[in-house]
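> Please find the sequence and the predicted model below.
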Amino acid sequence: MTFNYPSSVSLVEVGARDGLQNEKAEVSTEQKVTLISLLAASGLKRIEAGSFVSAKWVPQMADSADVFARLAAFEPASGAQVTYSALTPNVKGLEAALSAGVSEVAIFGSASESFSQKNINCSIDESLRRFEPVVKLAHSNRIRVRGYVSCTLGCPYEGDIASSDVARVSRQLSEMGCYEVVISDTIGTGTPVKTARVLDAVMQHVPVNQLAVHFHDTYGQALANIHTALQLGVSSIDSAIAGLGGCPYAKGASGNVATEDVLYMLDGMGIKTGIDLSALLEASLYISDVIGRLPQSKVAIALRGG
């Protein structure tokens, strides 16, 4: 196997959405905006800032329209262009996102039939059909769409998932018009060998420059899995500040891989990101204080002296 490390990597910060929506602590709109502002100040240029879903099911994201309204007036001191994206599972959600001025959205499917039913109450094929009008409307408004594939390295209900199933869903999202397909280890059971196997299968159908990875760190494998993805040429990585998050439909899943830990590894490998670790740690310590716990990040704990 030929290793093909990228010279630079684009980190997609998901802590303010995928992270906070799974935290029990209440975080105000003002605190969310402060967090996102600190993240942007560190050099992050892609930040998932909210989710336009039913407040009944995800009450933590009920204020997403207000968050985006406040972000519209914020400009990072660096002057860099930052993309603030949102999750939009259906046309209603997309219409709300458009009204809020969102410039990029994401949809989410699954490689597991059982998880699809538990998560969005429909089959995989039904979910993909539901996404077609969402993508079409987004494109008609010149909005880019990112597509998540959940449970690619394991499912809480089915166990192992066939790489061919992951490849099929990934190909369909790409063909539908998603500019980037995110291979997601929703419950954090993946290992480097599994990661390589799944990515190899997906790359037969989707070019590597259209792929991203999203790992949870349940068994401490996230950085090793990311390293495997880097070896295969993947240059877009999701992560969450302070290791925020989990998954409400995946019992036992811990938080996302911490952005600080990913950045420390990338810096040590000489891979460019444009992000300042010291500034990033300010965001990590801020949100950790807000939610009342230590950051789930080895780097933050080590540098804090804990």
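Looks like it arrived, so ask away.
> make it CA atoms for all contacts and neighbour counts henceforth
OK.
> Go through stretch 206-216 and flag the buried ones.
With burial defined by 16 or more other C-alpha atoms under 10 Å, the residues of stretch 206-216 counted as buried are 206, 208, 210, 211, 212, 213, 214, 215, 216.
> and what of stretch 186-199?
Neighbour-count burial for stretch 186-199 flags 186, 187, 188, 189, 190, 191, 192, 194, 195, 196, 198, 199 (criterion: 16+ other C-alpha under 10 Å).
> And these, which is closest to residue 54?
Within those, distances to residue 54 taken as C-alpha to C-alpha reach their minimum at residue 186, with 21.0 Å.
> Verify the stated contact: that closest one with residue 149.
No - taking C-alpha atoms under 8 Å as the definition, residue 186 is not a contact partner of residue 149, at 9.0 Å.
> Which residue ranges of this protein form helices?
29-41, 64-71, 91-99, 113-120, 124-140, 163-176, 192-202, 222-231, 259-268, 277-291, 298-304 (DSSP state H).
> want to throw these into CSV with distance to residue 47?
As requested, the helices of the chain are exported to CSV (distance: least, C-alpha to C-alpha, whole Å):
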stretch, distance to residue 47
helix 29-41, 8
helix 64-71, 11
helix 91-99, 15
helix 113-120, 23
helix 124-140, 18
helix 163-176, 21
helix 192-202, 24
helix 222-231, 19
helix 259-268, 12
helix 277-291, 13
helix 298-304, 20
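> Residue 156 is nearest to which of those?
Among those, helix 113-120 comes nearest to residue 156, with 7.7 Å by C-alpha to C-alpha.
> Okay, one more to line up with it:
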Amino acid sequence: MTLPRAVRIVEVGPRDGLQNEAQPVPVAVKVELIERLAAAGLTAIEAGSFVSPKWVPQMASSAEVMAAITRCPGVSYPVLVPNLQGLEQALAAGAADIAVFAAASESFSKKNINCTIAESLDRFAPVIDKALAAGLVVRGYVSCVLGCPYEGDIAAEAVADVARRLLDMGCAEISLGDTIGTGTPGKAQALIETVAARVPVERLAAHFHDTYGQALANIFAVMEKGVAAVDSSVAGLGGCPYAKGASGNVATEDVVYMLNGLGITTGIDLDKLVQAGDFICRELGRTTESKFARAKGCAMISG
């Protein structure tokens, strides 16, 4: 068994984790969460999203959040941008890192952003070109890599095609997302083998949802294949919209606990991370989804 000596964790809680909250989360709360995460040692923290507030009202305050956070040396604060207008807003907010989203499923792409996969990539091309020209780092996300809520299984070659296109367009890293959390370790390893034939494995990241309780096992499995970047969300913030009541993002606390047990370096202070999760759960009035934090008695909120 060969595992990475160090793993880079991309914290998606402040963006992916909060974007579906029904009640507005105050800017001050978002800022404190981000700063607590940075203090815990996270070096990549998704800070917001410059999408239309009509579609994602929770992210309407992203410019205010970007203006208010104290930016720590060595920490990146990427934001999601869907188009050139979003990129202009991100640039005005002082973003140095952005992310774009594509899908490996035609049905998901059409239902989610109302265009085909090819059309979505064509739309991203000028966004990525302009971002790179401005000196920004661009990350690409691919959704539905291990299953689609509309199509079921997705061919690994289809994932590899989208990932390679994003790489060729200038994305520094490609995050492979198991959007509905149906992936299992064997399928996850097979996916990485196929995609890594087209995209260097050191340019790949894993974004596994825990809807079926497989996220940690899948992360371990792809680390065996050389993946050394993992997306996760503090306290497991963010549900799965395609499985009512199900958990979504894997909890950062649980990922760090597993990596610590494997002797893999993350640079993250687990105690401070748990405190950050406890803070945001109490602000939201919810129970943490982190098994580790629950075992420590954190944010066990009823109602």
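Right, received. Where do you want to start? Since we're looking at a predicted model, the values are computed, not measured.
> ok, back up a step: mind putting the buried residues of stretch 206-216 of structure 1 in a markdown table, distance to residue 28 of structure 1 included?
As requested, the buried residues of stretch 206-216 of structure 1 are arranged in a markdown table below (distance: C-alpha to C-alpha, whole Å):
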| residue | distance to residue 28 of structure 1 |
| --- | --- |
| 206 | 39 |
| 208 | 38 |
| 210 | 34 |
| 211 | 33 |
| 212 | 30 |
| 213 | 29 |
| 214 | 26 |
| 215 | 27 |
| 216 | 25 |
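> contact partners of stretch 130-144 of structure 2?
Taking C-alpha atoms under 8 Å, 6 or more residues apart in numbering as the criterion, the residues outside stretch 130-144 of structure 2 that touch it are 87, 95-105, 108, 128, 154, 159, 162-163, 166-167, 170-180.
> Drop anything exposed from those residues.
Neighbour-count burial (16+ other C-alpha under 10 Å) is assigned, among these, to 87, 95-105, 108, 128, 154, 159, 162-163, 166-167, 170-171, 173-180.
> Closest one of the buried residues of stretch 186-199 of structure 1 to residue 258 of structure 1?
Sorting these by how near they are to residue 258 of structure 1, with C-alpha to C-alpha, puts residue 188 at the top with 13.0 Å.
> what separates the residue mapped onto that closest one from structure 2 from residue 145 of structure 2, distance-wise?
The equivalent of residue 188 of structure 1 in structure 2 is residue 181 (alignment by TM-score structural alignment). To residue 145 of structure 2, residue 181 of structure 2 is 10 Å away according to C-alpha to C-alpha, to the nearest Å.
> And residue 62 of structure 2, by the same measure?
Counting by C-alpha to C-alpha - residue 62 of structure 2 and residue 145 of structure 2 are separated by 28 Å.
> count of residues packed around residue 59 of structure 2?
By other C-alpha atoms under 10 Å, 27 other residues sit near residue 59 of structure 2.
> What does it correspond to in structure 1?
Here residue 59 of structure 2 is matched to residue 61 in structure 1, going by TM-score structural alignment.
> swap in residue 280 of structure 2?
Match for residue 280 of structure 2 (TM-score structural alignment): residue 287.
> what about its match, how many residues close to it?
Number of residues near residue 287 of structure 1 (other C-alpha under 10 Å) recorded here: 26.
> before we move on, what about residue 59 of structure 1?
Burial measure for residue 59 of structure 1: 12 neighbouring residues, criterion other C-alpha under 10 Å.
> Kindly provide the distance from it to residue 277 of structure 1.
Residue 59 of structure 1 sits 31 Å away from residue 277 of structure 1 when distances are taken as C-alpha to C-alpha.
> swap in residue 32 of structure 1?
To residue 277 of structure 1, residue 32 of structure 1 is 20 Å away according to C-alpha to C-alpha.
> which residues sit in contact with residue 277 of structure 2?
Listed by C-alpha under 8 Å, 6+ apart, the contact set of residue 277 of structure 2 reads 234, 235, 288.
> Contacts only, for the first one.
Residues counted as contacts of residue 234 of structure 2 (C-alpha under 8 Å, 6+ apart) are 11, 12, 13, 251, 252, 253, 273, 276, 277, 290.
> repeat that for 10 Å
Counting by C-alpha atoms under 10 Å, 6 or more residues apart in numbering, residue 234 of structure 2 makes contact with 11-14, 17, 33, 37, 249-255, 273-278, 280-281, 288-290.
> same thing with the last one?
Counting by C-alpha under 10 Å, 6+ apart, residue 288 of structure 2 makes contact with 234-237, 251, 274, 277-278, 280-282, 294, 297-301.
> For PyMOL, write a command that selects the buried ones of these.
In PyMOL, selecting the buried portion of the contacts of residue 288 of structure 2, with burial taken from 16+ other C-alpha under 10 Å, looks like this:
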select buried, resi 234+235+236+237+251+274+277+278+280+281+294+298+299+300
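> could you check the distance from the residue in structure 2 that residue 36 of structure 1 lines up against over to residue 76 of structure 2?
Residue 36 of structure 1 maps onto residue 34 in structure 2 when the alignment is built from TM-score structural alignment. Plainly put, residue 34 of structure 2 is 11 Å away from residue 76 of structure 2 if you go by C-alpha to C-alpha.
> okay, and the common contacts of the two?
Looking at what touches both residue 34 of structure 2 and residue 76 (by C-alpha under 10 Å, 6+ apart), the common residues are 42, 45, 46, 47.
> Now, these that are in strands?
Counting by DSSP state E, these place none of their members in strands.
> Could you say which of those residues is surrounded by the most neighbours?
Neighbour counts for these peak at residue 47, which has 27 neighbours (criterion: other C-alpha under 10 Å).
> That residue maps to what in structure 1?
With TM-score structural alignment as the matching criterion, the partner of residue 47 of structure 2 in structure 1 is residue 49.
> Let me see the contact set for the residue mapped onto residue 258 of structure 1 from structure 2.
Correspondence of residue 258 of structure 1 to structure 2, assessed by TM-score structural alignment: residue 251. Applying C-alpha under 10 Å, 6+ apart to residue 251 of structure 2 gives the contacts 11, 13, 209-210, 215-216, 231-238, 277, 288-293.
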